[in-house]
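Colleague: just coords:
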């Protein structure tokens, strides 16, 4: 459950810069349209770089586009409120970015990945800007890390749910529309997002804590490389190989051997079920947009422990179950998504669900 970056942007920019440097070698005028094969290949990946929309990417256009992207990456947006405590644990903190609006805004909550043992609430600047430009406020949270003893699954999921409740309690003060909330993240953050979305409402209307009285139900979910289950027995059947032997799976439940993991006590099986999003799935749950990019197909015989923990089969299993329950879902496998921008599509998916919730 290593962290999945929200946008594979750094690599693309590296490719762009490399191609620009290569294309600038030689004595041809930089601003004269040239049907250079490398540049035209680049144009197919970055159509917005064609400034005059003539169908030919020049070196000047490529350089300008590169500089524009570099500039947008450099403009890190500062949180409106940083490291706000939403719970008692030191890692129960979040950053909040307020979208400019006279009316209450939808809220998108980013939950980072990292195998439940690492990662940061630092959200990718481009992804953040996409949401803010669309009039959506954004929160990014930290949560407790598992330690194999005192903090096990599903405590990080419960932290995520608590963050949703806390943010709803701030609706009036922070200009949030509590009826339009989405969660998204990669890997462990995806699992937490789905758990929040599929789990029954954890609101306690009789609690002395006003935060706990708030609903945990959300209107949309977005995931990158998400695991639908954290039950090692089900992962072994669903993905095969040694994906189920991921070190975080063992640490998540305080087990040390494969025998323990695959032969759980009734109490341990209950924890497996409670920690896995798909076991909570019911027909009234919110729509899901999911992105997968890990290698598809059967895992090799010499697969290492944990290999395949972001396998597309997790998503396919979700598609099957959600289709049976007639819940809207979108499955995107990025190697087959040429010419698409899955992250912008996720934004548009959220907009669609928020429009329904008005």
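Modeller: The structure has been received and is ready for your questions. Here the structure is a predicted model, which means the values were calculated and not measured. Numbering: from 1, shown residues only.

Colleague: from here on, contacts and neighbour counts on C-alpha atoms
Modeller: Fine.

Colleague: quick one: the helices in this structure?
Modeller: Along the chain, the segments classed as helices by DSSP state H run 9-23, 37-45, 59-74, 125-133, 155-169, 188-198, 232-239, 247-253, 258-262, 266-275, 312-324, 342-357.

Colleague: the inter-axis angle of the fifth one versus helix 188-198?
Modeller: To tie it back to what came earlier, the one meant is helix 155-169. Angular relation of helix 155-169 and helix 188-198 on a 0 to 180 degree scale: 60 degrees, by axes from the mean of the first three to the mean of the last three C-alpha atoms, to 10 degrees.

Colleague: Against that first model, consider the following:
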């Protein structure tokens, strides 16, 4: 867990996403990760799962690993930016380091960006990556029949779209999914320019593009999570999804509110503040 001084600094961070807030988050967590150590013992970089330059992934594993569950992580970035590694920072190699420390093989992946690649390109890229992983991950110590997807923010939206069938394929080999501060229905958040860049400007299409009905009908176990000091729209999207599931299903997905954290810090702190989210994530993967 974070020591008192770091936890106090976390609580002072601005929850809003601004250049200043991003810089403050990086300034807090980068040296903590560097002191603690954050990389997996073995990382295979920039493996192609498609023809586009953005369709690349990294595999994080350990020597001698065999038959381990596989955690596939999709970064955020407002649909128009972001990457599987951010130069000069531990992000998101920290996801790979956390995974290998919990006897899990991790895959961190990039995907094509809006507006050049609008909806449903994200779900299609998830499908392409899953197909690559099922074919190749055994050679890196992973079990192709035990894939857990995890997406943060826009990445979570792409995971949700894939589970909802928006890629045109079934979620084969995926045993569970983690939706971390994701967006499921574009209609309530159409005021955000990044949403319109990905989903388009036509509100008449938004009901068809929503992943809510597909998630309600999916039998893939879910962990839905938001940060305590998350973006208000993320709180609203999570509540709406849980409300829809409560109305149509006999059981609810697991839901976690990550204490003290912001939209950025909830994933940047993985491997440092596992009491807040990492422990629940590890337990969810073991259950799956």
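Modeller: Structure received. Since we're looking at a predicted model, the values are computed, not measured.

Colleague: picking that back up, among the helices of structure 1, which is nearest residue 84 of structure 1?
Modeller: The stretch from the helices of structure 1 with the least distance to residue 84 of structure 1 (C-alpha to C-alpha) is helix 155-169; that distance is 10.1 Å.

Colleague: what range in structure 2 does the closest one sit on?
Modeller: Following TM-score structural alignment, the aligned partner range for helix 155-169 of structure 1 in structure 2 is 121-135.

Colleague: how close does that stretch sit to structure 1?
Modeller: Compared with structure 1 after fitting, stretch 121-135 of structure 2 deviates on average by 1.0 Å (mean C-alpha distance after the TM-score superposition for structure 1).

Colleague: circling back: so which of the helices of structure 1 is the most packed in?
Modeller: Of all the helices of structure 1, helix 188-198 has the most neighbours on average by mean count of other C-alpha atoms under 10 Å, namely a mean of 30.

Colleague: equivalent range in structure 2 for that helix?
Modeller: Per TM-score structural alignment, the counterpart of helix 188-198 of structure 1 in structure 2 is residues 154-164.

Colleague: Quick one: residues in contact with that stretch.
Modeller: Outside of stretch 154-164 of structure 2, the residues that reach it under the criterion C-alpha atoms under 8 Å, 6 or more residues apart in numbering are 73-79, 120, 122-124, 126-127, 149-151, 167, 169-171, 177-184, 210-215, 217-218, 220.

Colleague: Compare the helices of structure 1 and give me the one nearest residue 292 of structure 1.
Modeller: Proximity of the helices of structure 1 to residue 292 of structure 1 was assessed by C-alpha to C-alpha; the nearest stretch is helix 312-324, lying at 5.6 Å.

Colleague: Give me the angle between that closest one and helix 232-239.
Modeller: Here helix 312-324 of structure 1 runs at 90 degrees with respect to helix 232-239, directions being taken by the same axes, to 10 degrees.

Colleague: So what touches helix 312-324 of structure 1?
Modeller: Here helix 312-324 of structure 1 makes contact (C-alpha under 8 Å, 6+ apart) with 225-229, 238-239, 278, 283, 290, 292-296, 328-331, 333.

Colleague: Now restrict those residues to buried residues only.
Modeller: Under a neighbour-count criterion of 16 or more other C-alpha atoms under 10 Å, the subset of these counted as buried comprises 225-229, 238-239, 278, 290, 292-294, 329, 331, 333.

Colleague: Need the residues that contact stretch 344-352 of structure 1.
Modeller: By C-alpha under 8 Å, 6+ apart, the surrounding residues in contact with stretch 344-352 of structure 1 are 130-131, 182, 220-222, 289.

Colleague: hmm, try it at 7 Å
Modeller: For stretch 344-352 of structure 1, the external contacting residues (C-alpha atoms under 7 Å, 6 or more residues apart in numbering) are 131, 220, 222, 289.

Colleague: how much does it stray from structure 2?
Modeller: Relative to the matching residues in structure 2, stretch 344-352 of structure 1 has an average distance of 1.2 Å after the fit, by mean C-alpha distance after the TM-score superposition for structure 1.

Colleague: what's the burial count for residue 214 of structure 2?
Modeller: Using other C-alpha atoms under 10 Å, residue 214 of structure 2 has 17 other residues around it.

Colleague: residues in contact with it?
Modeller: Counting by C-alpha under 7 Å, 6+ apart, residue 214 of structure 2 touches 164-165.

Colleague: So residue 147 of structure 2 versus residue 134 of structure 2, what's the distance?
Modeller: Spatial separation of residue 147 of structure 2 from residue 134 of structure 2 under the definition C-alpha to C-alpha, to the nearest Å is 8 Å.

Colleague: wait, residue 3 of structure 2
Modeller: In this structure, residue 3 of structure 2 lies at 39 Å from residue 134 of structure 2, with C-alpha to C-alpha as the measure.

Colleague: what do you get for residue 74 of structure 2?
Modeller: Distance check for residue 74 of structure 2 against residue 134 of structure 2: by C-alpha to C-alpha, it reads 17 Å.

Colleague: quick revisit: with distance to residue 103 of structure 1 as extra columns, can I get the helices of structure 1 in JSON lines?
Modeller: Formatted as JSON lines, the entries for these read as follows, by distance: least, C-alpha to C-alpha, whole Å:
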{"stretch": "helix 9-23", "distance to residue 103 of structure 1": "32"}
{"stretch": "helix 37-45", "distance to residue 103 of structure 1": "37"}
{"stretch": "helix 59-74", "distance to residue 103 of structure 1": "27"}
{"stretch": "helix 125-133", "distance to residue 103 of structure 1": "14"}
{"stretch": "helix 155-169", "distance to residue 103 of structure 1": "16"}
{"stretch": "helix 188-198", "distance to residue 103 of structure 1": "25"}
{"stretch": "helix 232-239", "distance to residue 103 of structure 1": "44"}
{"stretch": "helix 247-253", "distance to residue 103 of structure 1": "41"}
{"stretch": "helix 258-262", "distance to residue 103 of structure 1": "50"}
{"stretch": "helix 266-275", "distance to residue 103 of structure 1": "36"}
{"stretch": "helix 312-324", "distance to residue 103 of structure 1": "33"}
{"stretch": "helix 342-357", "distance to residue 103 of structure 1": "14"}
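
Colleague: for the ones you listed, which one sits closest to residue 143 of structure 1?
Modeller: Across these, residue 143 of structure 1 has its closest neighbour in helix 155-169 (5.7 Å, C-alpha to C-alpha).

Colleague: which helices and strands sit right next to the closest one?
Modeller: For helix 155-169 of structure 1, the contact count by 3 or more C-alpha pairs under 7 Å, 6 or more residues apart in numbering; DSSP states H and E identifies helix 188-198 as packing neighbours.
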